[in-house]
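In: Sequence plus the predicted model coming up.
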Amino acid sequence: MSWILLLFAGLLEIVWAVAMKQSAGFTRIWPTAVMGVSMIGSFGLLAMAMRTLPLGTAYVIWTGIGAVGAFLVGAIFLGEAVTPQRILAAVLIVSGLVAMKLA
């Protein structure tokens, strides 16, 4: 169950990162509200997952899901640059997540 909570915490991290971008520096109310709610939910689910998962593992997986997910959303939906270096960085992050899970 902790892994499922951690997955949803990571997905909510993507939501709040994208909403933060869309808030235009907190000048748009609805993206700012979505950011706040999803941030609280993400931290809450992370905290619940950390009841049984090791700190380092949980935190690395959570930030990795958020980082790679934000990269993908930015590339697919926001037209952000997709360069070989950025793809390599995302692959390295995912490799680290797999290694952390297997360790």
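Out: Thanks, I have the structure now.

In: Every contact and neighbour count from this point should use C-alpha atoms.
Out: OK.

In: and the most centrally placed residue in the chain, what is it in contact with?
Out: Using C-alpha atoms, centre = their mean, the residue of the chain that lies closest to the mean C-alpha position is G66, 1.4 Å off. By C-alpha atoms under 8 Å, 6 or more residues apart in numbering, G66 lies in contact with 10-14, 17.

In: Let me know the secondary structure of the residue of the chain positioned farthest from its centre.
Out: Most distant from the centre of the chain: T27, at 22.6 Å, with distances by C-alpha atoms, centre = their mean. What DSSP: H, G, I helix; E, B strand; the rest coil gives for T27 is coil.

In: just K101 next, same as before
Out: With three-state DSSP as the basis, K101 sits in helix.

In: ok, second structure coming up, stack it against the first:
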Amino acid sequence: MTWHWLALLGAGIFEVLGVVGFARVSRGQALAGGLLMTLGFGTALGFLALALRGIDLGIAYAVFTGIGTVCGTLLGMLYWGESRHPLRIAFTALIVLGVVGLKMSG
């Protein structure tokens, strides 16, 4: 795995932190949530820019959003009481398969 892929993984993780901050803002924790959101999304975009130095845009963006979607879905189910319907889990698994396929193809 090249450093570009590690940067992309970091971008995805920081995007999730930004989403957690966004959720906190929507639940009335404006200051802490706003700081986490700004730090998370800002850092995510910085890491994404680094990743784009060695990964095609289409693949990088698909993987970036896939990481955010899967992790956001899991956090929602585990911490915020969102639906754990089997179809939701199955389609989330398909996103993971798609991300793995893109990594293998690139």
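Out: Done, it's in. Note that the coordinates shown come from a computational prediction; the quantities given were computed from them, not determined experimentally.

In: what does the residue nearest to the centre of structure 1 align to in structure 2?
Out: Counting by TM-score structural alignment, G66 of structure 1 lines up with G68 in structure 2.

In: swap in M100 of structure 1?
Out: For M100 of structure 1, the residue aligned by TM-score structural alignment is L102.

In: and that match, what does it touch?
Out: 59, 63.

In: Neighbour count, secondary structure and distance to T32 of structure 1 added to the contacts of G66 of structure 1, as TSV?
Out: Shown next, in TSV, are the contacts of G66 of structure 1 (neighbours: other C-alpha atoms under 10 Å; DSSP: H, G, I helix; E, B strand; the rest coil; distance: C-alpha to C-alpha, whole Å):
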residue	neighbour count	secondary structure	distance to T32 of structure 1
G10	27	helix	19
L11	18	helix	17
L12	24	helix	14
E13	28	helix	14
I14	27	helix	14
A17	20	helix	10
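
In: The match of G66 of structure 1 and G28 of structure 2, how far apart?
Out: 23 Å (C-alpha to C-alpha, to the nearest Å).

In: Next: T38 of structure 2.
Out: Distance from T38 of structure 2 to G28 of structure 2, by C-alpha to C-alpha: 16 Å.

In: do A49 of structure 2 as well
Out: From A49 of structure 2 across to G28 of structure 2, the span is 31 Å (C-alpha to C-alpha).

In: more neighbours, those two?
Out: A49 (17 against 10; other C-alpha atoms under 10 Å).

In: Counterpart of that one over in structure 1?
Out: Match for A49 of structure 2 (TM-score structural alignment): A47.

In: by contact count, what packs against the helix or strand hosting that match?
Out: Using DSSP states H and E, A47 of structure 1 maps to helix 29-49. Secondary-structure packing of helix 29-49 of structure 1 (3 or more C-alpha pairs under 8 Å, 6 or more residues apart in numbering; DSSP states H and E): helix 2-22, helix 55-77.
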